[in-house]
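Trainee: coordinates only, sequence not included:
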């Protein structure tokens, strides 16, 4: 329900009235200080700009002031810099001078109280009247708002606050108004019923530097350009036809991973599973996008990890703009450095593709990788992607490539890292999954893509991991495009909305009192799907801004996890028991494990 023009007019009128009250007080203060206060001040030398009469003091101010008093009298007014002084040079005039100062003090206090009253009324109105229908939330501090309440793990802090203020909570961070959504029912209102209103993204410093001034799909504002980019990425990379076309490549990469783990098992070698998973996902993604695996010139996974961590930090420059030039957190410097590293890698890749295409005939459409398709779109008009054909340039290409690299690598590898962690931590669940794999896959060396649809328990394990260990606990922020009323609360235009998906999995109203147990069987009789139509599992977002790469992500996750446990048991190092495995997270735009996962494989023979 949209707000009425009547309410808007009242808001504007009250705003103008309060502002005029403050300005009237300030004007009266200035007028009095210029015409009355200085009219009754004692005589004295005419002050210079800025320094006043400081130049007249000399090295012996008492002698200089005495000399001046012989000209201006025993009660003399002198301004030193911006500070007003009264110089008394005879004892008999001391009592008279004190009375003058007392009168000045009384009038000053009266005028100051008038100004403060206006300011107080302004603050009271803005907090209690103008925003009286905002959702409840903590009282913000001046300048910083509630930034001090976020801590090092904001999703946990916001969840705790939501238990006091409710699933729709208002929080001001610096000068920016946020609404925090902490339950599936609340999320349905914002991202379901009113999805179109909240389909845009706020402009943040991270996207300015890393996403080439918001030209990627993730952070661009809702509109024709975003729709064109999303359509292009879906059709040319993420459609079922395109994804299936890379099945052979994925089988090769999974086979190499399994052979590597077999060698580690034979040598009783400690494996950094976090690194292994990251490498295999990076290999598959790079072959899809660039037509080849990474070499030593490219360190995408390292730079992407750093970028995700930096982007997730609540940046003072975004919330207190006047502090942006000071770069108090060092984030501007980090963003510029990361942007430079990414840009150099993309430039090399694009240059290589251009030179290759110039040296030989252009490849057939079926032989093109994603960069080839981007270049062809830039070089010739496309009926399928007509809007993007007109606007695409080199910066657009690099922004789109970054979205695809970061989204495909980081989401999948972080999800797999958490799934393997919970399987090692819960041996019972591991054995159940291995039992299903033995039954459904049999003695085949590799779990194939065609096997995944029949692995029901694997799907339950993935869902339960998404519930308790979401990859992006706060999702990517949304922004309202117009004023709207939801559940009796007023949500003004350009309010930022954070969906605390981490809190969803800890809601006893949804998951019962055993929500804190890792129990895949809770999905046995529930048809909660990964698309989040019931808003309980929205790992990949939902609505217009939902991730179009969900199917590719789930496919890669299922392949890696199933092949990691089909023929392997995993033992923690140094005799550590599964219950001792540290499950702490590190906050960022995505939230990986705080410490890498290490384990020793045992190969079944």
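Mentor: Great, that's in hand. Quick caveat: nothing in here was measured; it's all calculated off a predicted structure. Residues are numbered from 1 along each chain as shown.

Trainee: Every contact and neighbour count from this point should use C-alpha atoms.
Mentor: OK.

Trainee: just so I have it, where are all the helices in the stretch 501-605 of the chain?
Mentor: 501-504, 508-511, 550-566 (DSSP state H, counting those that start in this stretch).

Trainee: Looking at the ones you listed, which is nearest to residue 421?
Mentor: Checking these against residue 421 by Cα to Cα gives helix 550-566 as the closest, at 10.8 Å.

Trainee: Identify the residue nearest residue 382 in space, chain neighbours excluded?
Mentor: Distances taken as Cα to Cα, 6 or more residues apart in numbering place residue 389 nearest to residue 382, at 6.2 Å, with adjacent residues excluded.

Trainee: What is the end-to-end distance of stretch 583-590?
Mentor: Start-to-end span of stretch 583-590 (Cα to Cα, to the nearest Å) is 15 Å.

Trainee: Buried residues, that stretch. List them.
Mentor: The neighbour-count check on stretch 583-590 (16 or more other Cα atoms under 10 Å) flags 583, 585, 587, 588, 589, 590 as buried.

Trainee: and it, how far from the chain's centre?
Mentor: Put simply, stretch 583-590 sits 13 Å off its chain's centre (Cα atoms, centre = their mean, to the nearest Å).

Trainee: now swap in stretch 307-319 and tell me
Mentor: 6 Å.

Trainee: what's the span of it, first residue to last?
Mentor: The first and final residues of stretch 307-319 sit 19 Å from each other (Cα to Cα).

Trainee: for comparison:
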């Protein structure tokens, strides 16, 4: 399995480099379907703005996992849902979420005490657990322990990981595309069990939360302190339930689908991005010390909680995260279907019914836009020179169907990393191929791009 995962990522890398060499666009056949591979930002921006339908392969893979969740939903389903969802990722709500991120980060730091000085270990499971707990609390409200009767957190993480593995296997094996063939495999039965487990968790939690929201709304109507209550923290799901009346309405099934999207997409992508940043900080101790100096400037020697104002001041940490996302975007490719003819800037007409693969991994390494040192980890590039094109950096995709939770993810990552680095120094794992400074990481692909060695590091106490 490991060799296969490595080869998948190598295929993406080779196709990306070949496309760069040929001017930013090439064509390949996958079974009976023709795909354009794109690494040029201008061309990629055009496709991602006008081709809003997700490619058949993506819909096939994710349909069984998340139903019509907004990641791959057809445009007629996605558009009205996004109108409801997007306003809730505003700065006011995000600022309220910072306290949740801080609490979960502090709990993770305590859990990591036993790993200090104990040699190499994988930090990924700790990060993903912290991320999932934060998503539960910001999406649902309350404490993560309140939901233990509905979900086994570690089992849910394992199921998400296994589900993504199966989807990646199917995506790279065209003979499994027909449903009647896939249903004959053991993977189909496993995937069915995973989906039933996740759907059951979502269904129970949603029913519980809708009842609480309705009860709270009745209390607020009778209360004389509505103004004060309006300032209280409200989780995403509660906001969606309140705003889903009138013409814009989520059904119970739709709400469950979007919750599953938050759990599946939000947990793994944020955890992967945070873990890659931690690896980079371990490889480049000078950069890690610059981040720590910034943290000392903002927090001094205090152990106080992190606030939204603190995060706004962590400018260097932010560019370190961005540079990590440039070299190691968790989602290295995005795929779209061409519904009607598209005329490229070059004048070439792309006919309908073909597919488009935007190779983000390669687009982020194009020397024409990033310079001859495009392969090097240099956070200062996001300070020194403005972007030449708005689509040359798209770790969260681009255009109308980009990730609505971009700022949510950045806020969560900055909080986790700030809390971790205030307490521990991260050093390279002694038995890892990802510990050599300046050497590209060995990568594998299973819908998300991950480190082959599963993000191994070592920890030392700061004090």
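Mentor: Structure received. Keep in mind it's a predicted model, so treat the numbers as computed, not measured.

Trainee: For residue 319 of the second structure, give me its contacts.
Mentor: Counting by Cα atoms under 8 Å, 6 or more residues apart in numbering, residue 319 of the second structure touches 379, 380, 382, 383.

Trainee: Return the residue of the first structure aligned against residue 226 of the second structure.
Mentor: In the first structure, no residue is paired with residue 226 of the second structure according to TM-score structural alignment.

Trainee: The nearest residue to residue 226 of the second structure once chain neighbours are set aside: neighbour count?
Mentor: Distance criterion Cα to Cα, 6+ apart; nearest residue to residue 226 of the second structure, sequence neighbours excluded, is residue 220 at 6.1 Å. For residue 220 of the second structure, the count of nearby residues is 15 (other Cα atoms under 10 Å).

Trainee: Using neighbour counts, pick out the buried residues of the helix or strand where residue 220 of the second structure lies.
Mentor: Using DSSP states H and E, residue 220 of the second structure sits in helix 186-222. For helix 186-222 of the second structure, a neighbour-count test (16+ other Cα under 10 Å) marks 187-188, 191, 194-195, 197-199, 201-203, 205-206, 209-210, 213 as buried.

Trainee: How about the contacts made by the corresponding residue of the first structure for residue 375 of the second structure?
Mentor: In the first structure, residue 375 of the second structure lines up with residue 516, judged by TM-score structural alignment. Contact partners of residue 516 of the first structure, counting by Cα under 8 Å, 6+ apart, are 468, 506.

Trainee: and of the helices of the stretch 501-605 of the first structure, who's closest to residue 304 of the first structure?
Mentor: Among the helices of the stretch 501-605 of the first structure, the nearest to residue 304 of the first structure by Cα to Cα is helix 550-566 (16.6 Å).

Trainee: any idea which residue sits dead centre in the second structure?
Mentor: Nearest to the mean C-alpha position of the second structure, by Cα atoms, centre = their mean, lies residue 269 at 2.6 Å.

Trainee: That one -> the first structure?
Mentor: Under the alignment (TM-score structural alignment), residue 269 of the second structure pairs with residue 411 in the first structure.

Trainee: got it, and residue 41 of the second structure?
Mentor: Per TM-score structural alignment, residue 41 of the second structure is aligned with residue 184.

Trainee: For its match, grab the count of nearby residues.
Mentor: The number of residues packed near residue 184 of the first structure is 24, by other Cα under 10 Å.

Trainee: Give me the distance between it and residue 537 of the first structure.
Mentor: Computed as Cα to Cα, the residue 184 of the first structure to residue 537 of the first structure distance reads 9 Å.

Trainee: now do residue 172 of the first structure
Mentor: Shown here: residue 172 of the first structure relative to residue 537 of the first structure, a distance of 27 Å by Cα to Cα.

Trainee: Please apply the same query to residue 28 of the first structure.
Mentor: Distance of residue 28 of the first structure to residue 537 of the first structure, given as Cα to Cα: 60 Å.
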